[in-house]
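1. sharing a sequence plus its predicted fold:
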Amino acid sequence: MDEQSRFGPATPPLRNSGAILERIARRLAARHGRAFSRETIAAYVEECAELLGARARTSHYLPVLVERFADQRLRALTKASGLCPGPVPHVLFVCTENSGRSQLAAALMRHRAAGSVEVLTAGSAPSGAIAPIVRQLLAEQGLDPGEEFPKPLTCEVVDAADVVVTLGCGDACPVRPGRRYLSWDLPELSGLDIESARSVRDALQDRIGVLVQELVDARPSASATTG
């Protein structure tokens, strides 16, 4: 999948482009205006532009990424604040660059969970793009990262998560009460030969299968919630 099909038509870079950020804020206000003020939404948009702008490799698509990042953070904040409790459990995958293992794990879980789990990703020091090896490993199974991209770790996504899975990011991920934390000690994909990288993917699939089943089994049944 090329950049244009993933991100849409190219737009001007965000430098000195307050009008673009204002349009993004207006669109997000239509989605999140019941939960948050226009000022709060605009502040999130501006902060997301700053966080992503420093490391972006595709500046012409940066407005698209800013809108997606701000939307994800606001949705996470909605759940974390109890304004709209999520109907499904949230799982957050965190690695250092958010370009390798966390993205691979997220795509595998989305496929395996088929909507029964909300999947988030973040990095303690995110890079500018998803690693090509991740795309290759997913393509071998007919999958792709979808609209995902490397993004920094923020408090909202941690607070919204029911399960936080760390993949080699050390102590960078804040510990919040009431969350389940898992540390999956698997090798970094960079520098691995293809067979070793496939072994990491297969190990992730096994662990994800177990975790998804646990989360699905732990959900209350419809009769229990309505009775």
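-> Looks like it came in fine.

2. can we go C-alpha only for contacts and neighbour counts from here?
-> Fine.

3. show the end-to-end separation of stretch 141-161, please.
-> 27 Å (C-alpha to C-alpha, to the nearest Å).

4. one more: stretch 138-145?
-> Using C-alpha to C-alpha, one end of stretch 138-145 lies 8 Å from the other.

5. can you check stretch 31-42 too?
-> 13 Å.

6. looking at this, residue 157 is in a helix?
-> Yes - according to DSSP: H, G, I helix; E, B strand; the rest coil, residue 157 belongs to a helix.

7. let's bring in a second model and compare:
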Amino acid sequence: MTETHDLSIDQRLALRSAATRLREQFDGVFGQETIELFLHSSYDQFASRSTIPNFLPLLAERFARQRLQALAKVEGHIQDGKPVVLFLCVHNAGRSQMALGFFQYLAGDGAVAWSGGSEPGYEINPSAVAAMAERGIDISKEFPKPWTTEIVQAADVVITMGCGDACPVFPGKRYLDWQLDDPAGKGVEDVRPVRDEIERRIRDLLEELNVPALH
């Protein structure tokens, strides 16, 4: 088994447990080597900037699962017809997380959504969390993460929010650029208008995708 360096015993055990769960989920789709490569590379991406080491194996497992699901779609293992939308901003801490929250809340199982950042931050913007909580949507358990090639390739629609030239461009993808104020450093009162504009755009997007809004 591939091992990431400088891990505590608890972290090694947690990663091994995560690898077991991922192997069970993707049994018959991906082999052990691919699963462990994605898990450990995901761990390494968070390890360099995480302030909460104990949560690293959990974050790595969640991100590896998302990446493996994306790769499965790219390779044709998943053909459920559900549209996949990717929300990208700079830090993946505010706008793209609010968009992801609204999309998942309104679309339910009717579509798939992911988010990422060109320069992922360390935590979700507290004002964004509070503003979304006012609408009954909890994004506090989300985490800033990078975009990866397989995730972009798996998306049907890529929505960018302020990442400019840093956002990935792949031929044949549908791109939408949403000009939205960056909520970084702002209080809840100033974030609410951004939140409400994101909701409006998400509802319009779902209508375009022929995905009924649940709320």
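-> Received the coordinates, thanks. Worth saying up front: this structure is predicted, and the values here are computed from it rather than measured.

8. run the chain-centre distance for the helix of greatest length in the second structure.
-> Ranked by residue count under DSSP state H, the longest helix found in the second structure is helix 188-208. Here helix 188-208 of the second structure is found 18 Å from its chain centre; the criterion is C-alpha atoms, centre = their mean, to the nearest Å.

9. against which helices or strands is it packed?
-> The contact analysis (3 or more C-alpha pairs under 8 Å, 6 or more residues apart in numbering; DSSP states H and E) places helix 188-208 of the second structure against helix 95-107, helix 126-133.

10. check the mean deviation of the longest one from the first structure.
-> In this case it means helix 95-107 of the second structure. Here the mean offset of helix 95-107 of the second structure against the first structure after fitting is 0.9 Å, by mean C-alpha distance after the TM-score superposition for the first structure.

11. past that helix, which element shows up next along the chain?
-> Next along the chain after helix 95-107 of the second structure, taking DSSP states H and E as the criterion, comes strand 112-117.

12. now the angle from that following strand to helix 95-107?
-> Between strand 112-117 of the second structure and helix 95-107, the angle comes out at 170 degrees (axes from the mean of the first three to the mean of the last three C-alpha atoms, to 10 degrees).

13. which strands and helices sit next to strand 112-117 of the second structure?
-> strand 84-89, helix 95-107.

14. buried deepest among those, which one?
-> Mean neighbour count (mean count of other C-alpha atoms under 10 Å) peaks for strand 84-89 among those, with a mean of 26.

15. so which bit of the first structure is that one matched to?
-> Using TM-score structural alignment, strand 84-89 of the second structure corresponds to residues 90-95 of the first structure.

16. between the helices and strands packed on strand 112-117 of the second structure, which gets nearest to residue 146 of the second structure?
-> strand 84-89 (9.0 Å; C-alpha to C-alpha).

17. which elements pack onto that closest one?
-> Checked by 3+ C-alpha pairs under 8 Å, 6+ apart, strand 84-89 of the second structure has helix 95-107, strand 112-117, helix 149-154, strand 157-161 packed alongside it.

18. whereabouts in the first structure does the shortest one align?
-> The reference is to strand 157-161 of the second structure. Strand 157-161 of the second structure maps onto residues 163-167 of the first structure, going by TM-score structural alignment.

19. contacts for the matching stretch next, please.
-> Residues from elsewhere that reach stretch 163-167 of the first structure (C-alpha atoms under 8 Å, 6 or more residues apart in numbering): 89-96, 101-102, 158, 173, 179-186.
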